[in-house]
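# Attaching a predicted model along with its sequence, questions to come.
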Amino acid sequence: MRATAQASRHLVPTTWWGRVQLRVNEFAGASPSRFALVVFASLVLVFTLLFTLPISAAGSSGTPLADAFFTAVSVICVTGLSTVDMATHWSAFGNVIIYFGVQIGGVGVLTLASILGMVISRKLGLRARLIAASDSNPLRAHAGPVAEGQAIRLGEVGNLLRTVALSAVIIELVVAVVLFPRMLAHGFSLYDSALNSLYYSAMAFTNTGFTPNTAGLTPFADDYIFLTALMVGVVAGAIGFPVIYAIAQNLRRKVRRRLWTIHVKLTLLTFALLMVAGWILYFALEVGNPQTFGPGGTGNAAFQSLFMSVMARSGGFWVVDVDHLHHATLLVTDMLMFVGGGSASTAGGIKVTTLAVLFLAAMAEARGVDSMEAFRRRIPTDVLRVAVSVVLWGATIVAVSTVTVMAITKDTLDHALFDVISAFATCGLSTGLTQHAPTGAVYVLAFTMFLGRVGTVTLAAALAQSQRGQYYQHPEERPIVG
C-alpha cells in the first residue's frame, strides 16, 4: 500500500503548469465535444479582442465591439459574411490576423492542435489520436461501437493529420501560383498580386470567400482561368479531409476504387450530383435574366452557372449581385447552402452524406426493406438517427434565427432566410442584409454561424449529460406517422 501511494504521488505533476495541462487533458479526453466548444469559443473571444485593437483597423476610429465580434466568428467559422468592408476596413495587421484565423478555422481546432502536438513531440499519443479522430468523425461522440470503416481508423489518424497539413499547404500554393499571373494580367502590381493570390487561395480552400480588393471578383468576371482556380480550391476544401486522404492513398498505393470506404463513395457521388443539379438549375433559371449573366451568351451563362453551383455549397465567392437573382434562384441557393459540403471539411451545412443517408432511408422504406444499403454495404440505423438529428437541429436553428432576424430587421422572408442559411452553412453569400443589419441581428447571425460551424452533432453531444447505460425498456407502441 505504501509503495502504491508513493508511486501514485510521482504521477501527479509538481508544477502549476503540469497540473493545468493534466486537467485540460482529462477534460479533453472525457468530452472532446465540450472541449471543442470551449476552444472555439475561446478563439472567438481572443480574435474579438485582436480585432478591437486600433492597430487592426485601417482608420483611426477602431472597430466597434459588435463588428469585431462578428468578424471574429466569421473568421474562425470560415463563413465569409461581414458587417464591414473587408477590403478597406482592416489594416495590414488585421488582414494577417484574418489570414491565419481562417487557416485555424478551416482545418479544425482539434485537428490543428493535434498537428502542432505531433510536430513538437514527433509522436501522437492515444489521447491525441482520440481527440483528432473525434474531429474527423462526429459519430464518435455517441455511445456504441464506431464503424471505423466509415471514415478513418484510429491507427491512421497520424497519416490523416499529415495529409491535412500537406494538402492545405500544397493546394493553396498551387491555386496561388495559378492566380498570380492572372492578377498581373489585370493590372495589379507585383506586390498586390503576390499577396492577393495567397489571400484568395486561402479563402478558396477554407471556403471562406473574403475578397482583398474593393471591386471583389468584378475585374475577373470574364477570366475563366481565375474563376476555375477558385472553384478547384473550393471543391478541394469542401469534399473533406477523409476523402482527400483516401484519394492520396489511392495515388500512392494505386488502390482500386471499389476498395474505397462507403463514406468516400457517398461523398463524391452526392457532391457531384448536387453540383450538376445546381449547374442545370442555375442555367435554366438565369439564362434569360439580363441583370445576371444573360447578355454574355450561352457559353458564359453555362460557365457562370457552374461557378454559382460550386460557390453556393459553401465557397462564398460570387460574381453577380444576389439581389438581381430570381426568387426561384434564391430558393435553389438556399437548398444548396443548407446541404453544404463533405464531413470533416472546410465547408458547412448539414453535409452531403447526411442527405445521402436520408435518401437511402427513403428508398429502403419505399422498397419495403428493413436495412439501408449502398455500394453493397449495409448502413446501420444509428447513422440514420444521427442524420435525422442533424437535419432537425439544423432546420430548428435556421427557423428560430430567421424569425428573430425578421423581427429585428423588418426585412422580407427571402432576404432573411437567405442570410441566415448562409450563416448557418458558413457559406458567406448575402443579399446585403448582414452588412446593414442592426446590432441585435448581428449577434443573432454570429451565434448562428457558431452553431453551424461547430456542428449540430457536436453541440448536442456537448450539451448532453455523460452517456449512461439504460438497463430497462418501456413497452413498445407505434404512433401514426405520415
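Received, thanks.
# make it CA atoms for all contacts and neighbour counts henceforth
Fine.
# Once you drop chain neighbours, what's closest to V454?
L37 (7.0 Å; C-alpha to C-alpha, 6 or more residues apart in numbering).
# same question, L112
I104 is the one closest to L112 (C-alpha to C-alpha, 6+ apart), at 6.8 Å.
# Could you look up the SS state of the one you found?
Following DSSP: H, G, I helix; E, B strand; the rest coil, the label given to I104 is helix.
# pretty sure it is in contact with V78, am I right?
No. Using C-alpha atoms under 8 Å, I104 is not in contact with V78, being 9.0 Å away.
# Show me where the stretch 301-450 of the chain has its strands.
Along the stretch 301-450 of the chain, counting by DSSP state E, counting those that start in this stretch, strands occupy 372-374, 377-379.
# Second structure follows, compare the two:
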Amino acid sequence: MSVRTTAVSRNPLNRGRTVVGRARVRLSEFSESSPSRFAILIFAGLILLFTALFSLPIASADGKATGLADSLFTAVSVICVTGLATVDMATHWSVFGHVLIYVGVQIGALGVLTLASILGLAVSRKLGLRARLIAASDTNPLRMHHGPVAEGQAVRLGEIGSLLATVAISAFVIEVVLAALLFPRMLLDGIDVGTAVWHSFYYSAMAFTNTGFAPNADGLAPFADDYFFLTILMIGVFLGSIGFPVIYALSRSLGAWKARRKAKGRTIANRVRWSVHVKLTLVTSALLIVAGAALYIVLEFDNPKTFGTLGASDTVFQSFFLSVMTRSGGFSTIDIPDLNGSSLLVTDMLMFIGGGSASTAGGIKVTTLAVLFLAAFAEARGVQDMESFGRRIPSDVLRLGVSVVLWGATTVAVSSIIILQISKAPLDHVLFDVISAFATSGLTTGLTASLPDAGVYVMAATMFMGRVGTVTLAAALAASQRQQLYKRPEERPIVG
C-alpha cells in the first residue's frame, strides 16, 4: 500500500465512505482547485460520449455505423455549438441522431465554466464560495487568475445563484417563445402539425444557441423570402449572442421597471445600474450589426448571385440578416461561395469578433474589440487610462484582451496553414472555414464537407479551441500565477 493511499484511508473525512463517495470528494476537490481544467475535462468527456453515440447504427438514417471522423466532428460541432458539418445533418441522422443534436446543443450552449459549475454543484450538493467562483469565471475570465479582482463585475459573486437560474430559465423561455412564433408560420406553409412542432423547437434551439443547423434538407431555402420567419431567427440569434450576464442585467431592469409601475408613486429602490460590460456589449453589438449590413449593401448590391436581383428594401433586410448571422448565427439564405472576395473578408472579420462574453456565440468577443479600441483612443488622446461610460478600465483587462486576440489569431493561422497543406484549396475559402470553426459560426464555403479525415480532425480541434476559449486553455496550462518579488531594470523598445 502506498503512502498516499494510506494517508487517504486514514483521513477522517474519508472514513466510512464508499468508493463512490470518495470519488465524489476527489472530483469536488479537483473542480474547486482548478475550474478551468475541470471545464476542459468536462467538455472533452462530453465530446467523447457524443462521438460514441453518433457512431452507433441507431443514430444514422440508413442504420449503418458512422465513421470516426464524421462522428467526432459532429460531436465537437454540436457540443461547441458551431454548426459546421461533414455530413448532411438533415438527412444523415435518424430521429435518435437528431435528438442527440438537440440535447447536445442545449448542453454546449450553457458555456464551459457555467456547465462546470452546475456539475460541480451536483457533485458537492451545495453552491459554496468555490462553486460561485467557478461560475463567475465564465462571466469574467479574470476570476480564473490569482489575485484581487475589481468589484465592478458584470455579475457579482453574491448574484451567481441568480445567474445560474437566469441561464436555465432564459434559455427555456426564449426558446419556447421563439418556437411558439415559428409554429403557426410553418402551418401556413403547409407543414403538418407534428413536423411543424419539431421543426419549430429545432429552429428555435439552433437560433438561440447560435448553432445554425436546419432540420430540413432544403435549409432556409423555403423561408428565404419569409421575413417574419427570418426576423424571429435574427432575434433568437441576437439574444443568444449577447451573453447570459447581459440577459441577467436586462431581466433585473425589467423587474425594477415592473416594481416602479406597481409602486404608483411610492418610494422604491433605485433603478438597476448597468455595468460597463453590459453597455459595451449592447453598444458594440449594435454597431457591428449596422456596420456589417452597410458593408454588405455596398459590396453585394450589384452581385447577381446574391443581392443583385433584389429590390432596395429586400437588399437592406438580407444584408442585416447576413450581418447578424455572420457573428455566430450560422444561418444563411444565400450560398456563401457566391459572395464577392471583399464580402468574404468582411465576413471573416465579423466571425472572428463573434458575440458577447459568456454567450452561446464564439469569437474573441465584442467587449475584447471594444477594449482594444478604447486603448487605441486613449493612446491617441495622450491619456494614460482607458475610460468608458464614466468608468476607468484597468490595464489588466487590456492585457487579457491582447492575449485573447493573439492566441486566437495564432490558432487561426496554424490551422489555416495545416488545412492549406492538406486540401490545396484557395486561401480565401480555407481562411473562411477555419475562422468559422474557431469562432463557432457555422457558415462554410463548402470546404469543410470535402476535407479528408486529417483535415476534419484539424477543424475539430479548431472548434474545440474556439469554444473552450483561449483564456480558459491558458489558465488550465498554468497551475498558478507566479508572484515575482523583484523588478528588472526598465527599458523601452521601439514600437511602431
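All right, it came through fine. Not measured: the values here are computed from a predicted model.
# care to give me the TM-score?
In this superposition the chains share a TM-score of 0.96, using TM-score structural alignment, normalised by the length of the first structure; 478 aligned residues with a C-alpha RMSD of 1.9 Å.
# residues contacting the counterpart of the residue nearest to V454 of the first structure in the second structure?
In the second structure, L37 of the first structure lines up with I40, judged by TM-score structural alignment. Shown in contact with I40 of the second structure (C-alpha atoms under 8 Å, 6 or more residues apart in numbering): 112, 468, 473.
# what about the last one, which SS state?
Secondary structure assignment for L473 of the second structure (three-state DSSP): helix.
# Quick check: it touching P35?
No. Look at L473 of the second structure against P35 with C-alpha under 8 Å: they stay out of range, at 11.0 Å.
# Of the two, give the one with the bigger neighbour count.
P35 (28 against 15; other C-alpha atoms under 10 Å).
# My read is that that one contacts I134, right?
Yes. P35 of the second structure is within contact range of I134, at 5.6 Å (criterion: C-alpha under 8 Å).
# can you pull the buried residues of the strand or helix carrying V44 of the first structure?
Secondary-structure assignment from DSSP states H and E places V44 of the first structure in helix 32-52. Applying a neighbour-count criterion of 16 or more other C-alpha atoms under 10 Å, one finds 32-37, 40-41, 43-45, 47-48, 50-52 buried in helix 32-52 of the first structure.
# how big's the offset between it and the second structure?
Averaged over the aligned pairs, helix 32-52 of the first structure sits 0.6 Å from the second structure after superposition, using mean C-alpha distance after the TM-score superposition for the first structure.
# Strands of the stretch 151-300 of the first structure, start to end?
Using DSSP E, counting those that start in this stretch, strands in the stretch 151-300 of the first structure do not occur.
# Mind jotting down where the helices sit in it?
Remark: helices assigned in the stretch 151-300 of the first structure by DSSP state H, counting those that start in this stretch are 157-185, 190-205, 224-238, 241-253, 262-286, 298-310.
# which residue lines up with T231 of the second structure in the first structure?
T231 of the second structure maps onto T228 in the first structure, with residues paired by TM-score structural alignment.
# ok, now how distant is its match from V234 of the first structure?
As judged by C-alpha to C-alpha, to the nearest Å, T228 of the first structure and V234 of the first structure stand 10 Å apart.
# And R381 of the second structure? What does it align with in the first structure?
Looks like R381 of the second structure aligns to R367 there (TM-score structural alignment).
# And S423 of the second structure, by the same measure?
By TM-score structural alignment, S423 of the second structure lines up with T409.
# Determine the number of other residues adjacent to its match.
Neighbour count for T409 of the first structure, taken as other C-alpha under 10 Å: 17.
# now it: how far from A437 of the first structure?
Distance, T409 of the first structure to A437 of the first structure, using C-alpha to C-alpha: 7 Å.
# Over to L124 of the first structure?
45 Å.
# Same question for T208 of the first structure.
Distance, T208 of the first structure to A437 of the first structure, using C-alpha to C-alpha: 20 Å.
# More neighbours: which of the two?
Set T208 of the first structure next to A437 and count neighbours by other C-alpha under 10 Å: T208 wins out with 33 against 17.
# What does the more buried one correspond to in the second structure?
So, by TM-score structural alignment, T208 of the first structure is matched to T211.
# repeat for F293 of the first structure
Counting by TM-score structural alignment, F293 of the first structure lines up with F307 in the second structure.
# Who are the contact partners of S94 of the second structure?
Counted by C-alpha under 8 Å, 6+ apart, S94 of the second structure has contacts 58-62.
# Just the buried residues of those residues.
Using 16+ other C-alpha under 10 Å as the threshold, 58-61 are the buried ones among the contacts of S94 of the second structure.
# re earlier: between T228 and V234 of the first structure, who's got more neighbours?
Applying other C-alpha under 10 Å to T228 of the first structure and V234 shows that V234 carries more neighbours, namely 30 against 17.
# so M234 of the second structure makes contact with V324?
Yes. Using C-alpha under 8 Å, M234 of the second structure is in contact with V324, at 6.6 Å.
# Tell me which of the two has more neighbours.
Neighbour tally, M234 of the second structure and V324, criterion other C-alpha under 10 Å: the higher count belongs to V324, 28 against 23.
# Distance-wise, check the match of S423 of the second structure relative to V107 of the first structure.
Taking C-alpha to C-alpha, one finds T409 of the first structure at 34 Å from V107 of the first structure.
# Translate V73 of the first structure into the numbering of the second structure.
Aligned by TM-score structural alignment, V73 of the first structure pairs with V76 of the second structure.
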